[in-house]
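> build the 3D model from these lines:
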Amino acid sequence: MANHYRDILATPGVVGLAVAGSIVRLPQAMVGIGIITMLVQQRGLYWLAGSVAATFTLANALIGPQVSKRIDQHGQSRVLPIVTAFSITMLLALMIAAHMVAPAPLLFILAALAGTMPNMPAMIRARWTGLFRGKPQLHTAFSLDSVLTELAYIVGPPLAIGLSTGLFAEAGPLAAVLLLAVGMTAFLLQRRTEPKATMSDGKSGISTLRFPGLRIIVLALLAMGVIGGSIDVAVVAFANAQGWPTAASFILAAYAFGSMTAGLAFGALRTAIAIDRQFLIGILATALTAVLPILSPDVYIMMAMIFVAGMSFAPTMVIVLNLGTIILPPSRLTEGLTWMTTGISVGVALGGALAGQIIDAYGARAVFSVAVAAGLVMVVVVLSGLGTLRAASATHARLTFPCG
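The predicted structure follows:
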C-alpha cells in the first residue's frame, strides 16, 4: 500500500497541494454548522439558525458550478481570489449583522451572498487530474483526497462548535473565515499544480449537465447524499431513543473512519474492471450496506454496522471521480466535478429534511428506511443509465492499470 502513496507524494508539488488543500477544505465543513451554533448561541432560535445555514448551503450548491465554469474559462489564480474575497466579506457581514441582532431577512440575504464561496474539493480534484490524468496514480490520488475530505469533516464541525460555545458565538464561523483566507493563500501559491485554463472544446454555450453520463452521475450522487443526510439524523434520533445521546458522535465517527479505512485500502489497488462496472459495483455496495443500520438493536451493534456502511462511501466516490475525468473534457472538468458535489450536497439536505419528517411521524428506527429507499433509487438510476455511461467512457472502456 505504502508504495503507491509514496509514488504520488514524490511527485513535485504534491506535498504542497496536499497540505494547502487540507487547510482550505476545513471552512467548507465548518461554515454551515458554525452559522447554526452562532445563531443558536445568540438568539436561541433553532428554526432561524437552521434556515440561515440551509440558505448558505443551497446557495453554495447552486452558485458553485457557475463559479467553477468561470474558473475553467479563466483559471484558478484569476477567479479564486475575487470570489473568495467576496464570500469572506459577506460572511463577516453576516457575523456582524447577527451580533447586532439585525432583522432575519438580512441574515438570509447575506448567507445567500456568502454562498459564492468556491467549491474547494472540486478545485483540488481538478489539480489531481491535471497531474495524473490517464495514469494509474490518479486512482491513488483520489483515494488520498477522499481520506483528507473525511478528516476535514471529522475535525471541522467539532472545532466550529467548540469555539462558538467555548469562546464567543461568532468564534466558529470567524475561525472558518480565517482558515479560508490562510488556506486559499497557501493553495494559490502552489502554482506548479494549477491546471491551465481552456475552452477549446467548442461547446462553451452548452450546459455541462448535458454531457453524456454526467446527469446520471449527479442523480446517483443526489440519492447517495440522501443516504448520508438521513443517516446523520437517524443516528442522533436512535442514540436519543437508546437513552445515550452522546453516543451519536461516536457512531457517526465510526462511519467516517469506515470510509477513511476503505479509501486508503482502495487507493492501493489496481484493477482492470471497466470503469462503468466499477461504478455499478460501488453503487450496489452502497445501497446494500444502507440496509445494515436498520437491523441494529443497540448502540454497539449500530456502531459496527455504520462502520461497515461507511466503507462503501470513499471507494465509490473515487470511482465516480475517475469516471468524471473520463467523460468530461478538460475544459469542463472543474464545473463537472462541482456539479457532482452539488448533487451530494442537495441530497444531504433533502435526506435530513425527509428524516426529520419520518422521525416525527413514525419514530427513530423508521427513519433508516429513508436510506434504504434512497439506495434503491440510486441503483435504478445507475442501471437505467449504464448504457449511456458505458458509451460515454467508450474510449477508456477498461482501466488497464498494472496490478501491484
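> C-alpha only now, for contacts and for neighbours.
OK.
> and the helices in the stretch 151-300 of the chain, which stretches?
171-188, 214-241, 247-267, 275-289, 299-310 (DSSP state H, counting those that start in this stretch).
> next one: the residue nearest to Gly351 when sequence neighbours are not counted relative to Val367, how far apart?
Closest residue to Gly351 apart from its sequence neighbours, by C-alpha to C-alpha, 6 or more residues apart in numbering: Val226 at 3.9 Å. Between Val226 and Val367 the distance is 12 Å, computed by C-alpha to C-alpha, to the nearest Å.
> Ile344 too?
For Ile344, the distance to Val367 - C-alpha to C-alpha - is 19 Å.
> again with Ser77
From Ser77 across to Val367, the span is 44 Å (C-alpha to C-alpha).
> for Thr89, same thing?
Shown here: Thr89 relative to Val367, a distance of 39 Å by C-alpha to C-alpha.
> second input sequence below; structure requested for side-by-side comparison:
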Amino acid sequence: MSVSYAAVLRVPHARRTFTAALVGRLSYGVVPLSLMLAVTRTTGSYTSAGSVMALFGGTAVFLSPARAALVDRYGPRRALPPMTAAYLALLGLLVLALARPSLLVLAPLAAAAGCCCPPLGPTMRAVWGRITPDRALLQRAYSLDGVAEELLFVTGPLLVGVLVGFAPPAAGILLGAVLMAVGIAGFASSPAVRETPSGKRTARRGGGGLTGLRRPVTAVAAVGLTLGVVDLLTVAFAEDHGYGGSAAAWLLAGLSAGSAVGGLLNGAVAWRASTGARLSASTACLGLAVCAAGTAPGLVTLALSVAAVGFFVSPTITTAYLMADETAAAEARVRAGAWVNTAVNAGSTAGTAAAGALAGRLPVGVCFALTGAVALAAAAAVTRRPRRGTSELVPLA
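Sure thing, here's the model as predicted:
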C-alpha cells in the first residue's frame, strides 16, 4: 500500500468511520452560530447572547479533557451514546426555552449543553492511531483530518447563513442536533470503533498515561493565541486603511486557505526529522510569519503574510497531535488529543482578549510583532527538553 491520502481512506473501515465523524463534527460549526443568532433575535440583547455563548463555549472547551477521560475509561461505544443523548436533550430544551427567553433559564441550559458536548474530534484521532499503526500513514491521516475539520468550521456557518434566510435561527440548533445524532450513530456502530477496547483506570501518581504533553500543548497554545490575535487585527487593519469588513473576510479566508495547503503538504512529505524537531521548527516559522505580517504596508502584502501564517498553522497542530499520540499511553489517547484541542481553543480565547485590549492602545504592526515574539518564545520552550527528573505531565481533568 502506497503511503498517500488515498491509502489512508483504503484502511479497513476508515471511510465509513471518518465520514460519520465528519457529519457529527459539522454540528460544531452549526450550533454555536445558530445559538448566538437565536438568543440575539429572541432577547434583543447582545449582552445576553454573549453570556450564553461564553457559558456554552467555556464548558464545551475546558471540560473536554474530562469528557475524553470517560471515553478512555469506558470506550467510545459506551461513553459517547449517553453523552450524546444528554447533549441532544439539552439542545432541545434550549430551543423550547427560546420561545419565552429568560437568561436565568438559557444560561444554565447552555452551560449544561456544553458540559455534555461529545469529544468526537479527539476520539476520531484516537481511532486513527489505532487503525493506522504505520507512522507515515498516521501523519497523513491526521493531516487529512485537520484540513477536513477546518473546512467544516467554514461550511457550518455557511449552512446557518442559508438556513436563516427562510427559517428561524433555532432551526439551526435542531439541524446541529440531527447532525450530531446521525454522526454518533454511524461512528459508534463502525467496526473500527466497536473493536476499540476500553481503558483501565490509571493511577494519578503515574500521570494517568499523559506524560510528555508539555511541548505539544505549549506549541498549540501559541497557535491558538496567534489565531485569536490575527482574527481581530485583520479587522482592525482593514478598518484603519479604509477597506471595510469585506476585506477582512477575504484576509481570513486567505488564512484558512494557507492552513489547508500547509496541512496537505505537511502530510504528503515523508519527514525524516523527529516530531519534536518539526514542532519547534513550524512554531518558529509561525512566529516569524506573524512578525512579517506586522510590517505589511498594504492589503495585498498583508494578505500574503496572513496566508503564510496560515501555512504553518495546520502543520503545527497536526505535529502536536502526533507527538501527543506518541507520548500518551494507549488508554489515554483521547485525553491527550483533548488536551491539545483545549490548548488551541484556550489560546485563541486569550489571543482575542489580548488583541482587544492592545489594539486600541498600540499600532497594529506592534501587536503583530508582540504576537510573533510570543510564538517564537513558545518555539524555544518546545525545543528545550525538560531536565532529568522533572515532569512533563499535564494535570488530569
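> so which of the helices of the stretch 151-300 of structure 1 gets nearest Leu333 of structure 1?
Taking C-alpha to C-alpha, helix 214-241 is the member of those nearest to Leu333 of structure 1, at 11.0 Å.
> residues of the closest one that come out buried?
Within helix 214-241 of structure 1, the residues that count as buried by 16 or more other C-alpha atoms under 10 Å are 214-239.
> translate Leu376 of structure 2 into the numbering of structure 1.
Taking TM-score structural alignment for the superposition, Leu376 of structure 2 sits opposite Leu376 in structure 1.
> my bad, should have said Pro197 of structure 2
In structure 1, Pro197 of structure 2 lands on Ala197 (TM-score structural alignment).
> residues contacting the spatially closest residue to that match that is not a sequence neighbour?
Take Ala197 of structure 1 and drop its neighbours on the chain: the residue closest to it by C-alpha to C-alpha, 6+ apart is Gly75, 4.6 Å away. Applying C-alpha atoms under 8 Å, 6 or more residues apart in numbering, we find Gly75 of structure 1 in contact with Pro195, Lys196, Ala197.
> list the contacts of the last one.
If a contact means C-alpha under 8 Å, 6+ apart, then Ala197 of structure 1 has Ile71, Asp72, Gln73, His74, Gly75, Gln76, Ser331 as its contacts.
> gap between the second one and Met340 of structure 1?
This points to Asp72 of structure 1. 16 Å.
> measure the match of Leu376 of structure 2 to Ser164 of structure 1 for me?
39 Å.
> and these two? Which one has more around it.
Taking other C-alpha atoms under 10 Å, Leu376 of structure 1 and Ser164 do not tie; Ser164 has more neighbours (25 against 17).
> for the contacts of Gly75 of structure 1, which pairs are in contact in structure 2 too?
Mapping the contacts of Gly75 of structure 1 onto structure 2 (both residues aligned by TM-score structural alignment, their matches' C-alpha atoms under 8 Å) leaves Lys196, Ala197 still in contact.
> so Ser296 of structure 1 versus Ala304 of structure 1, what's the distance?
Separation of Ser296 of structure 1 from Ala304 of structure 1 (C-alpha to C-alpha) stands at 9 Å.
> cool, and Trp244 of structure 1?
16 Å.
> with Val235 of structure 1 instead?
Counting by C-alpha to C-alpha, the gap from Val235 of structure 1 to Ala304 of structure 1 is 13 Å.
> check Ala111 of structure 1 too.
37 Å.
> and if you look at Thr342 of structure 1?
29 Å.
> so those two - more neighbours on which side?
Neighbour totals were compared for Thr342 of structure 1 and Ala304, and Thr342 leads with 25 against 18 (other C-alpha under 10 Å).
> translate the more buried one into the numbering of structure 2.
Looks like Thr342 of structure 1 aligns to Thr342 there (TM-score structural alignment).
> that match touches Phe62, doesn't it?
Yes: Thr342 of structure 2 is in contact with Phe62 according to C-alpha atoms under 8 Å; the separation is 6.2 Å.
> which residues touch the spatially most central residue of structure 1?
With distances taken as C-alpha atoms, centre = their mean, Thr341 lies nearest the centre of structure 1, 5.5 Å away. By C-alpha under 8 Å, 6+ apart, Thr341 of structure 1 lies in contact with Ala61, Ala122.
> could you do Ala304 of structure 1 as well?
Contacts of Ala304 of structure 1 by C-alpha under 8 Å, 6+ apart are Ala254.
> could you rerun that using 10 Å?
Ala304 of structure 1 makes contacts with Ile251, Ala254, Tyr255, Gly258, Leu292, Pro293, Ser296, Gly310, as judged by C-alpha atoms under 10 Å, 6 or more residues apart in numbering.
> thought Leu159 of structure 2 was touching Ala171?
No: at 11.3 Å, Leu159 of structure 2 does not count as touching Ala171 under the criterion of C-alpha atoms under 10 Å.
> got any residues that touch both of the two?
In contact with both Leu159 of structure 2 and Ala171: Ser34, using C-alpha under 10 Å, 6+ apart.
> who has more neighbours, the two?
Ala171 (19 against 16).
> show me what that one aligns to in structure 1.
With TM-score structural alignment as the criterion, Ala171 of structure 2 lines up with Ala171 in structure 1.
> just give the nearest non-adjacent residue to that match, would you?
In space, Ala171 of structure 1 is closest to Ser164, 4.9 Å off (C-alpha to C-alpha, 6+ apart).
> any idea how far the residue of structure 1 most remote from its centre lies from Leu39 of structure 1?
Taking C-alpha atoms, centre = their mean, the residue of structure 1 most remote from its mean C-alpha position is Met100, at 32.4 Å. According to C-alpha to C-alpha, Met100 of structure 1 and Leu39 of structure 1 sit 12 Å apart.
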